[in-house]
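S.K.: this is a predicted model, with the sequence first.
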Amino acid sequence: MLRIFHNTTYEFIKHWKLAVILTVAFIMAGLVTFGVTGGVNYSIEFTGGTLMQVQFKQVPDVSLVRSTLDKAGITGAEIQQYGAATDYTIRARDEKQVESQAAGAEGVSKQIQAALDGQFGTGNVSILRTEAVGPKVGSELRSGAAMAMLIASLFTLIYLAIRFDWRFGAAAVLATAHDILVTFAFIKLFHIEVSLTVVAAILTLLGYSANDTIIIFDRVRENLKKPHKGLTLGQLLDRSINETLPRSIMTHATVLAATLALLVLAGEVIRPFAWVMAFGVIVATFSSIYVAGPILLWIESKYPRNDDSATALAAKAGKDTTPPST
């Protein structure tokens, strides 16, 4: 059986200050981007409108495509190339066009197709995919996605509260909240379109991150029951992380490999999901070590235990259980 990273003695927790600086800098960059460019880039599913993926037989002049749509009454459409030089996506989200979806979901898409056929000739433009969503449906989907994230977060909180001592639970919840916040910053910084598949990725990340932290905290809880002469909680955390490192490396590598395969080989529709999942695997690994651990140390220093655990013994002996300096 393959055995990697067994019996390691890496000191993870001592780098907590650097981790805080990196996290705060990344989140601040995301907040600045929100302030400068506005909210997230919602997909047609949430805003309403029409999305079409088209393929031209020859590389088109984008300005000609835009003027053709403008003449047909499709004003302000977003035209973006993806994949090959002949493949483009067209998004029509003008308020009047979105309202027209309520009358007939295929109305705008047929209008776009007729305009392109008239300009480039019938048969020279292939329609690969069409999505048309009315304003009411888009609003309902957006509300449903927000509710799904809220419910998932609530059940995760309840599970952690039942599973762990409140100190561990609070640290795990804050670490998971960190992951969601950093992921939203990533989505904004890299202008990833938020669709139902991206919401699915965020919900998956929510469970994945919590599970990763639970694995480490379970080992910490087991180690607290064993005699550890002269060990502070920080050193006990390092030991627990090292003991779970082989499992973590294999799990994260497997998930990341599958996600990267989707990122490279899957189509345009699934790519935002793959981006968020790939980033989420890295963030979940980071937070379970450098966010959950230091937060637990801080909580334990403020509210020490009244039992015979290693933490309580360290506190009674006057040992420092706060996050160590670098």
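M.R.: Arrived safely.
S.K.: C-alpha only now, for contacts and for neighbours.
M.R.: OK.
S.K.: do a quick rundown of the strands in this structure.
M.R.: All strands of the chain, identified by DSSP state E, fall at 49-56, 78-81, 87-92, 125-133.
S.K.: second structure for comparison follows:
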Amino acid sequence: MQKVEKPEKTPLKGKSQRVYSSYLFKRIHYDFIGKRKIAFIISIVTAVVGLGSLIIKGGFDLGIDFRGGTLVELRFERPVQVDQIRETLRTVGLGDSIIQQFGSDREILIRVERGISGEDASAKVIEALRNGLKDDPFEVRRVESVGPQVGEELTRQAQLALLFAIAGMVLYLGWRFDSKPAISMIVISVATILLSSWGGISIPLLTSVALIAVLVACVWFDLRFAFAAIVALIHDVIVTIGMFSITNREVTLPVVAAILTLIGYSVNDTIVVFDRIRENLRLHYRTKPFEEILNDSINQTLSRTILTALTVFIVTLILYLRGGEVINGFAFAMLIGIITGTYSSIFVASPILVVWQNISKKKSYAPKR
């Protein structure tokens, strides 16, 4: 009798391979939606505290990039006190300058307000310190000067950049979710961009009015997914800029670049969760409660959300701790934005869908195919 050899076992094609991350979150099933009231309270309190801090302090603490003036960075051979620097600068009439230690007690940042030309201000600072602190030599690490007119231009350009980024995200959301009724969102975004070219208009006011108009359009045309994503985006931006006010940090051009990056990151993270929710709604809307479908969807994307945010967070944390003073503000904004972006996609955007559903009282909540 001829012996028949058994074929070797080969893995099935198309069968997904299990990875460590799937085991990490396999048996975990959190009730995120059930904790939505606590999450809403945390978000509202954080946003109100941040906005309150901005109002009390009279706005942002703008850096040299926007205010204009001169910045001088020095590194001394021996530790030096801020009071010593200030008393020395009083001899040349610059005692009211902003003086800060950073990195170590040998590194000093001196910011001279606009009013004195950049070359004159930096030369006066360096000469005064060399004459007044002869026993403690120093090295000039950096000198930056921005005139008042350039500062105003940079301020408007930064505002326009934020406006265009937000308008671009709204355009994308309008196309991504229910594209036909979202024409109103697209019209508002395009009109806002066109109006921004008018030199006499206030960009922050225009941005605020446009966002309110978009949210009203979302409510009117029942664009619940777009509405939730935009609210989460606004939440992330408010919390991030609020933290800068609370921690007394300056807003500079690198910080604006970080906020622009976070606008895209926040929307992307929210859309990943929403795509799973829409998919599960199509499959289970007749057999499962709405809240259970949302909870399942969040838990199914939890490993992707956490692990992706963690990799970016680790790199940004290293940048924050070891990157130096120049990009410290950028790294700080990224850290806050990554945390709030991940948080809002789970605890802000998705629960808003539940609130919307409870208010609308509709029996069918499956999205259109």
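M.R.: Structure's in. What do you need? The model shown is predicted, which means the values in this text are computed figures rather than measured ones.
S.K.: one step back: could I get the strands of structure 1 in TSV, plus columns for mean neighbour count?
M.R.: Compiled in TSV, the strands of structure 1 are given as follows (neighbours: other Cα atoms under 10 Å):
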stretch	mean neighbour count
strand 49-56	22
strand 78-81	14
strand 87-92	22
strand 125-133	17
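S.K.: could you dump those to JSON lines with distance to Gly144 of structure 1?
M.R.: Shown next, in JSON lines, are the strands of structure 1 (distance: least, Cα to Cα, whole Å):
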{"stretch": "strand 49-56", "distance to Gly144 of structure 1": "18"}
{"stretch": "strand 78-81", "distance to Gly144 of structure 1": "26"}
{"stretch": "strand 87-92", "distance to Gly144 of structure 1": "23"}
{"stretch": "strand 125-133", "distance to Gly144 of structure 1": "15"}
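S.K.: what's the match for Ile99 of structure 2 in structure 1?
M.R.: Matched to structure 1 by TM-score structural alignment, Ile99 of structure 2 sits across from Ile79.
S.K.: isn't its match right next to Arg91, touching?
M.R.: Yes - between Ile79 of structure 1 and Arg91 a contact is recorded at 6.6 Å, counting by Cα atoms under 8 Å.
S.K.: re the thing from before, and the match of Ile99 of structure 2, what does it touch?
M.R.: Contacts for Ile79 of structure 1 (Cα atoms under 8 Å, 6 or more residues apart in numbering) come out as Val62, Arg66, Tyr88, Thr89, Ile90, Arg91.
S.K.: quick one: the third one from Asp117 of structure 1, how far?
M.R.: Taking Cα to Cα, to the nearest Å as the criterion, Tyr88 of structure 1 is separated from Asp117 of structure 1 by 15 Å.
S.K.: now His228 of structure 1
M.R.: From His228 of structure 1 to Asp117 of structure 1 the distance is 76 Å (Cα to Cα).
S.K.: go on, Tyr159 of structure 1?
M.R.: Look at Tyr159 of structure 1 and Asp117 of structure 1: by Cα to Cα, they are 56 Å apart.
S.K.: who's more crowded, the two?
M.R.: Counted by other Cα atoms under 10 Å, Tyr159 of structure 1 and Asp117 do not tie: Asp117 has more neighbours, with 15 against 12.
S.K.: list the contacts of the counterpart of the more buried one in structure 2.
M.R.: Here Asp117 of structure 1 is matched to Arg130 in structure 2, going by TM-score structural alignment. Taking Cα under 8 Å, 6+ apart as the contact definition, Arg130 of structure 2 lies against Pro137.
S.K.: in stretch 96-115 of structure 1, what's buried?
M.R.: 97-102, 105-106, 108-109, 112-113, 115 (16 or more other Cα atoms under 10 Å).
S.K.: next step: those residues restricted to helices.
M.R.: Gln97, Val98, Glu99, Ser100, Val108, Ser109, Ile112, Gln113, Ala115 (DSSP state H).
S.K.: my read is that the fourth one contacts Ser109, right?
M.R.: No - at 11.0 Å, Ser100 of structure 1 and Ser109 do not qualify as touching, with contact defined as Cα under 8 Å.
S.K.: map Thr8 of structure 1 onto structure 2.
M.R.: Using TM-score structural alignment, the partner of Thr8 of structure 1 in structure 2 is Ile28.
S.K.: which one is that match nearest to, not counting chain neighbours?
M.R.: Leaving aside its chain neighbours, Ile28 of structure 2 sits nearest to Asn299 (7.7 Å; criterion: Cα to Cα, 6 or more residues apart in numbering).
S.K.: and the aligned residue in structure 1 for that neighbour, what does it touch?
M.R.: Taking TM-score structural alignment, Asn299 of structure 2 has Asn242 as its aligned residue in structure 1. Counting by Cα under 8 Å, 6+ apart, Asn242 of structure 1 makes contact with Phe5, His6, Asn7, Thr8, Thr9, Tyr10.
S.K.: and what of Ala229 of structure 2?
M.R.: Leu173, Val267, Thr270, Ile271, Ala349.
S.K.: again, only this time at 7 Å
M.R.: Ala229 of structure 2 sits next to Val267, Thr270, Ala349 when contact means Cα atoms under 7 Å, 6 or more residues apart in numbering.
S.K.: how about the last one, what's its match in structure 1?
M.R.: Structural alignment (TM-score structural alignment) places Ala349 of structure 2 against Ala292 in structure 1.
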